[in-house]
Each structure stands twice: as structure tokens, then as C-alpha cells.
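>>> no sequence on hand, only this structure:
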């Protein structure tokens, strides 16, 4: 990583020379309404011109310092004409979308954006993702402003959707499913999201009721498409939290293209703002690439690769937390000894072959491998004092702990190692015949998990070792206690598990007209069979079927509206974590969780202040059975692995987006949710992700007199979720909630160089396509948000207190962004 600045300067020098040597050109990719490249389109001006290749790519040289009218045309598509004036050596990228001629398809006219809308998919702009301020910037940071998506941990990239947990979300990159590490237990250990936003071309998100072509999860789908560059490009983003460099290019014959990104992140700045004083160095780095090669006009081969190395070194020193009412505050003081050293190394590679047999038939073959090696080692001793706080406003000891009413200690130990190897091979196909579309796919997955768990916790309160509940009855002094001292909790297990999976889907889509109303419908089914085996494990095999359907109508009204209804029977066959119970033992007979989804939605597009706006509303209900109940500790999910519960989730989502400020997109969202579970028929209680109210906003603005000075506000408010329970405790006895989550991140940026403005010849800034400097304030209002509770005991009253673990306070950051 130390050589990154040298590499950056070297590439900058080379690129500066290449820019000076080029002529004024217009280039880009011509697309149709389905976002597919248009081959053999004519791109011309006056008596000169060119044609797009099989990937829709064109490059056209034009005279400089002159108004040139360019026409782009293709049979069956509407022509586009525009006038442009470029300076000498300037490059201009234009990626036009050619719309279908109305007389060609008289039955249905649905634009590309409307196709996403009828499927209930939200599309996010990659550029908005890159500029939005967030402690964990990226796709996930922007998702958390959407209705139905919640997270009360800014250090984590994980998110919950409509009452589900982190393991219930599908993530695809170029149709390839990606994974995250297994042993992560806290947000500051996670590091980087798999998705590198510098490489992203398109982001689609569905919060429920999705099609059969997507996999077997209960909550959501995040579908990412990485870009195929049309020319050489280079960008860099540097900040106090780390930096990233990405580059892309394409050969002269347009057959081979690729992008590569390098990222480095150090979360020390964020962790230093927490209440626990530590020696802390969380460092994360990864290298990612997407390469594609056209072997022929019909066959393309793509490669997606990622190497990530996360190092987490943690040495806590002291902690001081005041909690309780203002009239009777209590102080927790903790002194630590020991450290934690964690390592996570993941390697991912995938090959994807796409064969365009003809205009109607597309065949794909995808193979991928994911390997993760993880270790979690720690020995941390904590001695705590629980005391009253001096509230004498005029006294010199105001705020200090004066009388200790509880003392104790805690020793935590872990030597956890995990090695997982996952292989996938999959075939997909699509056949389109006029208004009909057929999709199908089959997939085989092999999972080889080798897991060693050795962890224990010893708790001491007022000089007495605390035993696990229900294991010891104290009848001293009548009978002496001769039993050995045991840890409060202890997990020891070694698991060698193999899981073989066969899955597939088939679905049919139709778009047509009923009178003047446009109709889109989809029906499909998935099947999934899995077999669990391994050392000391009795083999178990199960099969599930998941039928799903969607229908949407766009009435022929003056108002631009789309109505949607979707639903189905969704299953989530257990992954390794869901098979492992609280004692670390693998339960091979765990069933797939089942959920019946019903989602009704409406999109209303309208103009306000002569600018476009869109109001999206959705009502949803989920009925869950064979629920694998769990507890959440920060971001680690621990399953009971017994399918002992049933549950439901019901809610309402609303999102209004549009140009509140001319030329910028902003939105406001509201989510209402209630989700409860019934364990062993004992009655319904709130699930760990019961986020009743969620309000999110993304607002962009600029100074009218200084349009290059821009501001971005990322705002989230969420009511508190259940605060969890102590180890081995009954969750029915602990239903208190965490405090409400309030978070506002504010960013300012000044655009020094804009690609639309060309400076005088010879200017240093001509080396940049874009150059900006930014200033960010995370947690603008310095709210004390909490993620979990620490439970301590009062020796005098024998009471147990839940003490919130607070997240980051206000933090300042500086960013420098550049593109060439």
C-alpha cells in the first residue's frame, strides 16, 4: 500500500501525455430502453461518420472549435440529433438511449425505467452513491436511507430489510452471488463492503416480492452491475479514513476491456470517537477487477475477481459510561487488560460466459469459487465498578463516581478458526419472443466448512464466580459447595461440514395491452435440494419449492401511475451459520425457513415546480413458519438451530424522490414496521429487528451564485430495537428497547475542475477530468446511539443493569476526489 502514491503519480504523468496527444472526439455506448448495447447504429455528421460495434461502442473524431450536428440512428429506433462544440484535444462521452418507434410496437410501450418500476425495483445512481457522506460510504450507506431498510450501526455495512436479519439479503455482482466473512461479530471488524462503487455501472434493489430468478433468501435482493469501460479512465479518492484508486481501459479492437480497483481503509478515526479508550488499528484492503473479452460477435467471457485482507488489532484500556435518569445517574467504570487479534482473508473468482445465439436467445454459464480463512483470537480481562454519580452542580466533583455499589470482573477468551471453500456452477437462459419472455436456470453449489470454536466467559461479581443459570443451587451453609468452578458460558466444538446444493428456477413473463392499459405479468417457481454431511454428522437431505408471481398495470389515465401486486412462497435453506446452535453443535436436520410474501405497491409520477417527482408506496405482509430464532450481538447472529418459532412482519413504506433542487435528485422516505415471533407457543414478542418507525432522507443542494459548491445531507431516524438479553437468559424476560437511533451526516464539496468546462491550453488542471475537495461531518448533532447492552450486577441489591454500548460521536473528515 505504501507504493500507491508512487503508482498514482506515474499513471498521472502517462495519462497527461496521452490527453495532450489526442484529438477532439465524441465517444460512448449506444443503448436501447432495456439498457442493452445497440450494434451497427449509425453515428454521423455532415459527410463523415462511423458505426457502433457489437457492444454498442462508438468513437467519432470531429473538428474542434466548431458547432457540429451529430445524428445517431438505427432501424426501428428513434433518431437522436444533438449539436456539440469541443475544444482542441477535448474528449466528450455521450451514452444515448434510443427509444423504440411507437409504430413498431403498438401493443405495449414501456420504457427501461418503467420496466424496473413494474418489477418493484429501486434503481440508484452510482454517482449519488459515490458522493453521499457516510461513515461507511458505499452502496449500503445509501440503502439505509430507503424505507424498509434499517441499521443502527454506522460502522457496519450490514442492513435489515422489513423485519429480516443480515443473513436474509441476496447480493449479486454481474449475476454472480457474493458472500461475506463468517466470524465477524462487531461492525468495526467488517472492513470494506464487497461492492466497489468506483466500478459500478448500475444498482438495482428489491425489498421483497422479487422474481423466481433471484435466489433463496427471505428479505431482499441487491443486484449490482459493474461497468465495461469505453476508453481509458483513472480515478482516485483520498480521505482521512483511507483511499481508493480505480482504472479502466479497452483495446483498440474493442474486444478486451477491464476495470480494476484498489481500496484501503483505516477506521481508527471513527473508533477514536468512542467512549472506550483503546489502542486500536483496524486496517482493511482489497483488490478487485472485472475483465471481459469478446471471443466473437456472439460470445463474451467475463471474469470477476476479489482479494480482501482485513486486520483487526484491539487493545482496550478504560471505559467510562454514565447512564440512568438525570436525577439518579449511575456510572460504569471499566479497566481492561488484554487484547484481540483478528484476521480475515477472502479470495473470490468467477468466470461468466455469455452466448447470444440470436436476437431472441441468450445462454449463460457461470462458475465461481469463494475461499475465506478467518481467525478470531482474544483474551480480555475487564474489572468494573458500578457507582453513583455526584450531581452537586456547584461541587468540584460534579459528574464523578463517588460510591461503588457494584464491583466485578469478566474474562473473555476465544481461539476461533474457520476455513470455508464454496464452489458454484450455474447455467442461465433467456428466450424472448415478441411480448413473451422465458427465463430458466440450474445451479450446483458445494460448501466445505472447517470450523473450530473455543471460547468461554468467566464472570465474577463481588468476589463470587457466577455460574450458568440452572446449574447450581446454593444451600450453604447447610451443605458445602464441593462442585468445581465452571465458566459462565463455554463453547467448544470442531465441525467439518459438507453441504451439496442443487437449485433451479423457471419463469414466464408477459407484457401486453388490455384496451389501452399496459399489463406486465410474471410467474415462476424455484426448487432447492440440499444435503448436509460431515465428520460425526448424520447425513440429512431436504427439498423445497417456491412459487412466485407478479403483476403490474399502467392504466391509460392522465395521471402517470403504475399499480403492482406481487407475492409467493419464499424459502431460505440453512447456511452453515444457521445449522450451528448456541453451543456450536451442527444440527443437520434444521429446516428451511418459510415466508409467504404479499406486496402491493403504487408509483405516481408527476411534475412539481416544473420538475419531475415520483411517489412510491408499498404495503407488505410476511407470514413466517419454521423460523430459526436467533440473538444479535452487535452484528453477529447466533441461531438456536431448532425451527422453534413462527413470526410475522407487516408494514408500510413510502418514498418521495425528485428534483427538490433543480438538477439534483433528493428523496425522503418513511417506513412503518411491526414484526413479532412466537417461540414454542409461548406468545408473541418483538423480534430483534423490530424497527417500528424509520425516517430517512438524502438531500442535495448547491449555492446558486457558486454552483460548484455543493452540499449533501444523509439523515436517518429510527425507533429503538429490542436491546437483547444476557447469555443464557430468557428473551421473554428482556424486552426493553435501545434508545432511538438518530444520525445525520453532512458533506460539502467544491468542484475545482468539471469535465464540462475546458480551461486554457497548457493549464495544469487540464490533466483532470474532474477534481474536487470535500469536507464531511459524521454524526453532525453528536447523538449518542447505542448498538447493544452490557449487563452488569449490583452486589448490594442483586439487580442486573443493562448499560448501552455507544457508537461513534461527531467525527470530521476531508476528501479529495479526482478523475482523469
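Looks like it arrived, so ask away. These figures come from a predicted structure and were not determined experimentally.
>>> from here on, contacts and neighbour counts on C-alpha atoms
OK.
>>> please name the residues that touch residue 261.
Residue 261 sits next to 196, 198-199, 244-247, 287-289 when contact means Cα atoms under 8 Å, 6 or more residues apart in numbering.
>>> which helix or which strand is home to the nearest residue to it once chain neighbours are set aside?
Distances taken as Cα to Cα, 6 or more residues apart in numbering place residue 246 nearest to residue 261, at 4.1 Å, with adjacent residues excluded. With elements taken from DSSP states H and E, the one containing residue 246 is strand 242-250.
>>> distance-wise, check the closest residue to residue 360 other than its chain neighbours relative to residue 54.
In space, residue 360 comes closest to residue 432 once its chain neighbours are excluded; the distance is 4.8 Å by Cα to Cα, 6+ apart. Per Cα to Cα, to the nearest Å, residue 432 is found 19 Å from residue 54.
>>> look at these two and report which has more neighbours.
residue 54 (18 against 15; other Cα atoms under 10 Å).
>>> correct me if wrong: that one contacts residue 39.
Yes - assessed by Cα atoms under 8 Å, residue 54 is found in contact with residue 39 at 4.6 Å.
>>> now name the helix or strand holding the residue nearest to residue 360.
Counting by DSSP H and E, residue 432 is found in strand 401-433.
>>> what of residue 456?
strand 436-461.
>>> how about that strand, which residues are buried there?
437-461 (16 or more other Cα atoms under 10 Å).
>>> next one for the comparison:
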């Protein structure tokens, strides 16, 4: 997919209107050039426009769930625009869009099918594309859009938008501070999500790739969405001569309503704003240029007041009461800009794309929050007058958290991509030079006072529970390149992708060579079955976060973390109860070395800054997609894994010679999305998503990683949404002067987050008993049940 924009160089154009056999326009029809695999969709008025290479015979496929596949073969001259109108014939039994549209995706091990049309309707607090991804791979925090894939952490995931690599904020500590993700679902045309075993053309990380392509508009349209959690606006259009297209998206999010449902009460004032634009201009039949821009402004202000946390069992329960003072103010501002030029000479099999981009983030995390706490055992005897109240005080004290953390990061990148089509062989190649500038000031500490004595206690000096004070200012350059060959045998039944990737860092003078191989085989016969296999090296050079150790010092000599991965799977399309279904299954193994051990601080990852661990991850996943209800696709995703590590430099500390769980060792995950509608009226729908995940490893504070032998409680959550189509443009009974004639559709939704009101635990606060010095793990819980109302206008 990384070359798909390059492949769009316009030499000739096919356009038209798509209708069904009743004469009604059909929206969302996939239109694909079988040679280049470039695809578009028909818009709200049934119109499509597809760029095709001139001077050769091109077969175009038209597909949509519920309709027979149509195809047309055309041969166009350079600069020619041909109108081809299509009438789709309905049928009862056909595979869903994502299953039919991308044969290459089915051939690649690790690729996960995502249905974009679900994004606007899935009931999820974080929303967007990531809401669907978290259902696929598992999650333990509804407040974040970050996701962990197959035992990896958040920093091991690659994200591309139109071939540009995307970065996320670095200092974000909690999901409640997190703003909007970069990917704006209103602007997305298609995406590829790989959870392992991905190709050499993708970058140097170890877990996953999300490759997003934004739309190429065919006419003016847009949408407006408003809810209790924020608002979105998007516009798209094309010039009269069809040479210039534009996309614009603006999003505003305020999760104040959600945060107020947490156990910690106070004044929350979050504000997250994101603006994006994508401009494309076709200069001539050989060249086109594209520019993408993004500005994100994130603010989080918080003045906590109180917190009451109860936990334990029926006959032994405890309660922590905290009374706060102070506050927190965070700001995260990021800017991204990129320009690309695509070159495709007439009648040539060579395509080139040149890219340049710059990313800058300025992040400020400042807080000074003190909390006076009372901790005690509750009265559990219902016959007592003080039932449910604290009967015995076990600890009192004061905890003060202070930070003045400032970070500026700048990344500049220039690169090129290319491809050459040699019939059975499709070569791809590319190179990048990336310069990174870091300026960081870290000043953070915590003071604990228990029974008027600092903890840890020292009669001669004031000792902090932890104290970080460091600064760093440096820059470095990385050079990377790849080459790969996509080979097809036996009429496409056997496919292989063989490639190698190289990376050299001028900071630590480390050269990385990563060969990768991907195979697929489709047996002969009536069954639509594909076997898949991939293997290779995946090496992740350190970015700034990995270099900074627990005390804030930067290790510039840190080497890349490395993994050898093997993935094997099967993909099977079948019919059951006269409805289409698809099942995919994969098993995988990762051998890890030169690991930089880490632990989670909410959603922030803190590293030790040393390559002193080895590890292994193995497991399996199975996913089922299908029409449990006719014409309403649902899916279920199940995953099991075991991830463990061992510190290689024990330094004489007992226990380090044994394997212990990785911080992302989530043994079992189950995600499910179900869709239904009223039989009498399909315009009224219900959407349910469910998530179950076993708890992550956890241990006492200031302990070693091998002490993380406890587990958080299992994460359980059910969200439900009800949607109704209030207006449909196909209705003809609007007055001629009606404003509704300008609208394509209006949707209204009612969402219930955390339907069962399960109090999930994100982490623990550790409180010490005054008399015995025992430590108690007090749960920090996530959000409770909430309602959300949403209205969506498409025009």
C-alpha cells in the first residue's frame, strides 16, 4: 500500500454513475483497476472517477455487498476521459466488501480486515479507527486510542498516512490527557492493518503497521458530526478541470463528561483540537504533487478535589479517602507537514515518488498535586450501626506529586519510493534520510509522608520516594532503505514477497539488515482457502523515549531491540445459512533479544535505557466475520499469548535468572462487534461491542520488573449504540425549496458506554500500613456507565 499514491499518477480517467437495477444511485461501490490495484468508491450521488494507465487494456471491477461483481475492459489514450455508467444487479449471497476487494490483503500473513463503514457507528469512548483496532487486538483502557499488538507495547506500532510516517505525543501519561489520534476517519479511503510479519517496505518497528490512504474526492461533499464528546467537520471537492482535489477536516474533542464519571472528583477542563488538510494537483499526465498538513492543539487542566476507593472481599474490605489540593496543566502542540511528487511517464512500467516531511511537537507537563489520605478497614458486619464505614484506621499520610517537564522534538525526513512492473515480478524500492532533534528538561518528584514521617524514612535528610532531574539536547541522523520483489506463480495461486531492509544510525553507528519473506498458497478446488506464511527480522532502533532511563538520563549508545518472527495462518471464505462468512487464524512466535525493559505508567512507557534482556512471545489468534444477521456484518476476535523476558545482566540480584512476564503479557483477549436492525425498518440499527481481556502483570512500586507477579483484574466492558436514519436523499417528497435537498443523510445515535457499569482497574496506588509497614494495593478505576447523543449530517 505504501506505493498506492504513486500508482495514481493520472494518464487517463474513467468516470460515471453507478445505479442498481431499480434505477437508484448506489453509494460506496468499490471500483478497482485490476492491474495497479488502485481503487476508489462511488460517492453519495453514485459518482466515481478512476485514474487508469493509457495505451493498454485495463479491466475494472465494480463490487458491493449484496450485488453481483461487474467488470468492464477499456483502452484509453493519454489524457482521455471516458464515461462508463454501471448498473449493479442485486443477489442474495455475496461476500462482504473487504473480503472481495483486496485479494492481496488475503495473501499476506498478519493482515487484519477492517470495515471502515463501521467507524461512525461503533460505540466507543475514544472513537475513530482505533476503536475498531482495539476490538481486534485487545485493550485494557477505554480512555486511550493506543493499542498493544501481540505482546508489544504502544511504541512498537507504525502508522503511515499517504506514505508519511506519523508520530504520537511523548509525554502523555494518562489516557485522560490524550487528545485526538492523527488518523481522521472522515478522510480515510482505505487502510491496511498488519499485526505482524509485515513486508520490508514498512519501517523499523517490531509489532504492527497501520497504513492509511486518504480519499481522492470526485465531487464536493462533506459531513458534520456533533455529540456530547465533541464535534467533527469535513469537506472535500474537486476542480472543474478535475486536476485539483482537496480534503479538509476539523475535530474538537472534550472528554470532560467522561472524566467526571471517574472516582477522582474535581474540575476537569480538557480541550483537544485537530485540523488537517490534503491537497493534490495533477500537473500533467506525468507529474502530480500532493501536500498534507496537520495542527493539533491539546490542553488538559485538572484540579482534583476528592477520591473514595473501596476494595476487598465481603468479610474483609478496605477504603481509601483522599482530599486533594493543587492542580495540573498540560499542553501538547504538534505540527506536521509533508509534500510529495509522483512521476509516471507515459507507457512506462516505472513509477517514482519523492517525499519530504517535517514534524514538530512542543510538550509541557506541569503539576503540583498533594493528597491527604485516610486508609482503613471497613465494617462488614451488617448488624453493626457503623456498617459500611471505616472501623479501624490503618494509615494516614500525605502524598505530593510534582513535575515540570518540557520536551521539544523535531523530525525532518526526505525520501523516495519506486516500483517497476515486470509482469510476474513487481519490484518495489525506497530510501529515507531522517534527522531528529531533541530538547528535553525533566524535573519530577514524589514525596510521601506517613504518620508525620517521610517515606522512606531517614532522620538526617529529606528523602523523596523518587526524584528525577535531567536535561538533554542532541540530534542525530538515520538512513534507511529497502528493496522487495512481489512474485506471482500459477495464475496467482502462489504468491511470494521477498525483501530486505537496511537501517544505519549515526548516533550509535549501528547497522541493521532485516530480511523478510512472505508466502501464500491457494489450493485448487471449490473451497476459497488460502494458506499464509511469513518470517523475518524486525529490528527497532531506539527513539528518544527508549533512550531515557528511569532517572531521566539519556543512553545514546542504546542499540536497537531485535526480534525474529514466524507467522503461519489460514484464510477461508465460506457460506453458512445462505450467508457469507470469513474465518482467519494465525499462530506466531517471536524470539526477542537486546530488549530495553520497561513498565507502564498508565499509558506512558518508562524504559530502563539498557539492552539487558531477552524474551519470547508466542500465541495464536482467530477471527470470524459474517452476516449473523442478513446484510449486517459482525465479527469476533479471540487471541491467546504468552510473553516473557529474562534480564541477562543480573548484577547479583536474586530472581533475575528466571523468566518473568512482559508488561504487555495479556494472556487472553476477546473482542466482539455485533450489528442488528429492525426487521420492519432497516433504518433503525443497534451496534454492540464487547471486550474481555485478562489482567496485565503488576507489582509494588520501586520494585524490580521480575517482582511484577501480580495481575490486574480482568478487563470487561460492553458498549451499545442505537442509530436511526432520519433523512435519506433518495426520498423524493421534499419540497423544491427545502434545505433538506442539500443533505444526503441525517443519522442520530444514542450510545451507552459501559452498559454493565463494571468498574475496571487501570493501575494501583500503594499505601503503607503505619503499624506493620504492609503495603496495600488500592485500585485506580476507570469510567462508569455514561450516555452519549450523536447527530451526523452528510451532504
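Right, received. Where do you want to start? Keep in mind that what you see is a predicted model, and the values were worked out from it rather than measured.
>>> quick TM-score on the pair, please.
Once superposed, the chains reach a TM-score of 0.88 (TM-score structural alignment, normalised by the length of the second structure), with 727 aligned residues with a Cα RMSD of 2.5 Å.
>>> residue in the first structure matching residue 696 of the second structure?
Correspondence of residue 696 of the second structure to the first structure, assessed by TM-score structural alignment: residue 721.
>>> and the helix of greatest length in the second structure, what does it pack onto?
For the second structure, the longest helix by residue count, based on DSSP state H, is helix 129-137. With contacts defined as 3 or more Cα pairs under 8 Å, 6 or more residues apart in numbering; DSSP states H and E, the packing partners of helix 129-137 of the second structure are strand 632-647, strand 668-677, strand 684-693.
>>> and the next helix or strand past that helix?
strand 157-161.
>>> list the contacts of the most centrally placed residue in the second structure.
Centroid check for the second structure by Cα atoms, centre = their mean gives residue 130 as the closest residue, at 4.1 Å. Contact partners of residue 130 of the second structure, counting by Cα under 8 Å, 6+ apart, are 145-147.
>>> tell me which helix or strand the spatially closest residue to residue 309 of the first structure that is not a sequence neighbour sits in.
Computed as Cα to Cα, 6+ apart, the closest residue to residue 309 of the first structure that is not its neighbour in sequence is residue 345, at 4.7 Å. Using DSSP H and E, residue 345 of the first structure maps to strand 330-356.
>>> the very next helix or strand once past that strand vs the second structure, average distance?
Next helix or strand after strand 330-356 of the first structure toward the C-terminus (DSSP H and E): strand 361-389. Superposed on the second structure, strand 361-389 of the first structure shows a mean distance of 0.7 Å to its aligned residues (mean Cα distance after the TM-score superposition for the first structure).
>>> surely residue 746 of the first structure meets residue 778?
Yes - using Cα under 8 Å, residue 746 of the first structure is in contact with residue 778, at 6.5 Å.
>>> neighbour count: those two, which is higher?
residue 778 (23 against 20).
>>> show me what residue 639 of the first structure aligns to in the second structure.
Using TM-score structural alignment, residue 639 of the first structure sits opposite residue 607 in the second structure.
>>> correct me, but that match touches residue 595?
No - using Cα under 8 Å, residue 607 of the second structure is not in contact with residue 595, being 10.1 Å away.
>>> who has more neighbours out of the two?
Neighbours per residue (other Cα under 10 Å) separate residue 607 of the second structure from residue 595, with residue 595 holding more: 24 against 19.
>>> could you tell me which residues make contact with that one?
With Cα under 8 Å, 6+ apart, residue 595 of the second structure has these contacts: 561-562, 610-615.
>>> could you rerun that using 6 Å?
561, 611, 613-614 (Cα atoms under 6 Å, 6 or more residues apart in numbering).
>>> again with residue 174 of the second structure
602-603.
>>> quick one: map residue 442 of the first structure onto the second structure.
That one, residue 442 of the first structure, aligns with residue 431 by TM-score structural alignment.
>>> with residue 788 of the first structure instead?
Going residue by residue (TM-score structural alignment), residue 788 of the first structure aligns to residue 763.
>>> burial measure for its match, as a count.
Neighbours of residue 763 of the second structure using other Cα under 10 Å come to 21.
>>> isn't it right next to residue 782, touching?
No - the pair residue 763 of the second structure / residue 782 is not scored as a contact, 9.4 Å apart, by Cα atoms under 6 Å.
>>> overlap in contacts of these two?
With Cα under 6 Å, 6+ apart, residue 763 of the second structure and residue 782 have no common neighbours.
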